[in-house]
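Student: the following block contains a protein sequence and its predicted model.
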Amino acid sequence: MSCIVSVFLTARICPVLTLLQKDEDTSKIFPTLKHSPSFEGFTHLASDGVYRSFSSSGEVVDYKQLSPAEIAMMLEFFEKHMHSESLQESKKKFEGVDGRNVTDLEQLLHPGPELRPVRFRE
């Protein structure tokens, strides 16, 4: 099984699967999303405040619009796993962002290139 959590558009945290297995409190931080049938997809928090589950081919499998408090909790979790510069840059991207304001189904299921993980921006 391959699962990568990609967060903050530019920061990809590879050892997160291991961290998630060791930390039982992550269910309070990471919303439960459906996974791709192959389990080779990953999750990604985009700058619009929507946490999406992607298949390995780039299709959105599931999503959740996050509140500012939920976004802050995710940032806090990754604080110990990111360089301080990357973390500060990420915090700036999410200032004033409320994913619950994203209601367009097209954007939720087919985010534009600027909202997609780096590997799917072409």
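Tutor: The structure has been received and is ready for your questions.
Student: going by C-alpha atoms from here, please, whenever you check contacts or count neighbours.
Tutor: Will do.
Student: after the host helix or strand of residue 20, which helix or strand is next?
Tutor: Here residue 20 sits within helix 16-22, counting by DSSP states H and E. Once the chain leaves helix 16-22, the next helix or strand it forms, by DSSP H and E, is helix 26-29.
Student: buried residues in that next one, which are they?
Tutor: By neighbour count on 16 or more other CA atoms under 10 Å, the buried set for helix 26-29 is residue 26.
Student: what about the nearest residue to residue 44 once chain neighbours are set aside, which helix or strand?
Tutor: Excluding the flanking residues, the one nearest residue 44 by CA to CA, 6 or more residues apart in numbering is residue 6, at 4.6 Å. Per DSSP H and E: residue 6 is located in strand 4-7.
Student: what's the burial count for residue 22?
Tutor: 10 (other CA atoms under 10 Å).
Student: what of residue 53?
Tutor: The burial count for residue 53: 26, using other CA under 10 Å.
Student: residue 72 now?
Tutor: Around residue 72 there are 15 residues (other CA under 10 Å).
Student: sorry, back to before: buried sites along the strand holding residue 6?
Tutor: Buried residues in strand 4-7, counted by 16+ other CA under 10 Å: 4-7.
Student: repeat that for stretch 70-82.
Tutor: Those would be 70-71, 73-75, 78, 82, for stretch 70-82 by 16+ other CA under 10 Å.
Student: take this one as well and set it beside the first:
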Amino acid sequence: MKRKVLVVDDESDMVIFLSTLLDTHGFKPVIAENKSEGLRKAAEEEPACVILNAMMSDENGIDMYIRLRRDEHLKKIPVVMLSAIPQKTFFQYRKFRDGSFSQGIPEPEAYLEKPPEAEELIRQVRTLTHG
């Protein structure tokens, strides 16, 4: 049985790239286009991993990540955060803005800049899903 990977991104080109890549490497992509749909599908589908665009409109990706980590049933799902912003800059910005990653919310298990290298993304997903 293929492991489910939830892809939450509002960019259709990135969704097509990620879902094709995941399917080609033996995963079952589950797609969500926004925070609400992503949270609902995370609860319903019980994915082995989430690939999340951090900078969806209105920072909904970050809001979704925080909600995942605060939910007792969803907080154990590993997350690969994607963003066009370099990792160090992203985390400095988050600390400055609201401190979310320093106030009990752990950093994501993986962080990759967009567009991610296909091999690196699959390596991260395999590691996080133990597959």
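Tutor: Everything's here; your move. Only a predicted model underlies this, so the values are computations on that prediction, with no experimental measurement involved.
Student: overall similarity of the pair, as a TM-score.
Tutor: Aligned and superposed, the two chains score 0.31 in TM-score terms (TM-score structural alignment, normalised by the length of structure 1); 68 aligned residues with a CA RMSD of 5.0 Å.
Student: looking at the buried residues of strand 4-7 of structure 1, which is nearest residue 28 of structure 1?
Tutor: residue 5 (15.7 Å; CA to CA).
Student: ok, the closest one touching residue 51?
Tutor: No - look at residue 5 of structure 1 against residue 51 with CA atoms under 8 Å: they stay out of range, at 10.3 Å.
Student: what is in contact with the two at once?
Tutor: 43-44 (CA atoms under 8 Å, 6 or more residues apart in numbering).
Student: on that earlier part again, export the buried residues of strand 4-7 of structure 1 as TSV, with columns for distance to residue 93 of structure 1.
Tutor: Shown next, in TSV, are these (distance: CA to CA, whole Å):
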residue	distance to residue 93 of structure 1
4	21
5	18
6	15
7	12
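Student: related to what we said a few turns ago, for the helix holding residue 20 of structure 1, which helices and strands make contact with it?
Tutor: Judged by 3 or more CA pairs under 8 Å, 6 or more residues apart in numbering; DSSP states H and E, the packing partners of helix 16-22 of structure 1 are strand 4-7.
Student: could you pick out the longest helix of structure 1?
Tutor: The longest helix of structure 1 (DSSP state H) is helix 68-79.
Student: wait, isn't residue 4 of structure 2 in contact with residue 23?
Tutor: No - the pair residue 4 of structure 2 and residue 23 does not pass the contact test of CA under 8 Å, sitting 9.8 Å apart.
Student: coming back round to it: can you pick out the most distant pair from the buried residues of stretch 70-82 of structure 1?
Tutor: Maximum pairwise distance in the buried residues of stretch 70-82 of structure 1, criterion CA to CA, is 18.2 Å, between 70 and 82.
Student: please name the nearest non-neighbouring residue to residue 54 of structure 1.
Tutor: Distance criterion CA to CA, 6+ apart; nearest residue to residue 54 of structure 1, sequence neighbours excluded, is residue 60 at 4.6 Å.
Student: against residue 17 of structure 1, how distant is that neighbour?
Tutor: As judged by CA to CA, to the nearest Å, residue 60 of structure 1 and residue 17 of structure 1 stand 19 Å apart.
Student: out of these two, which sits in the busier spot?
Tutor: Neighbours were counted for residue 60 of structure 1 and for residue 17 using other CA under 10 Å; residue 60 has more, 22 against 14.
Student: distance of the more buried one from residue 105 of structure 1?
Tutor: Residue 60 of structure 1 is 11 Å from residue 105 of structure 1, where distance means CA to CA.
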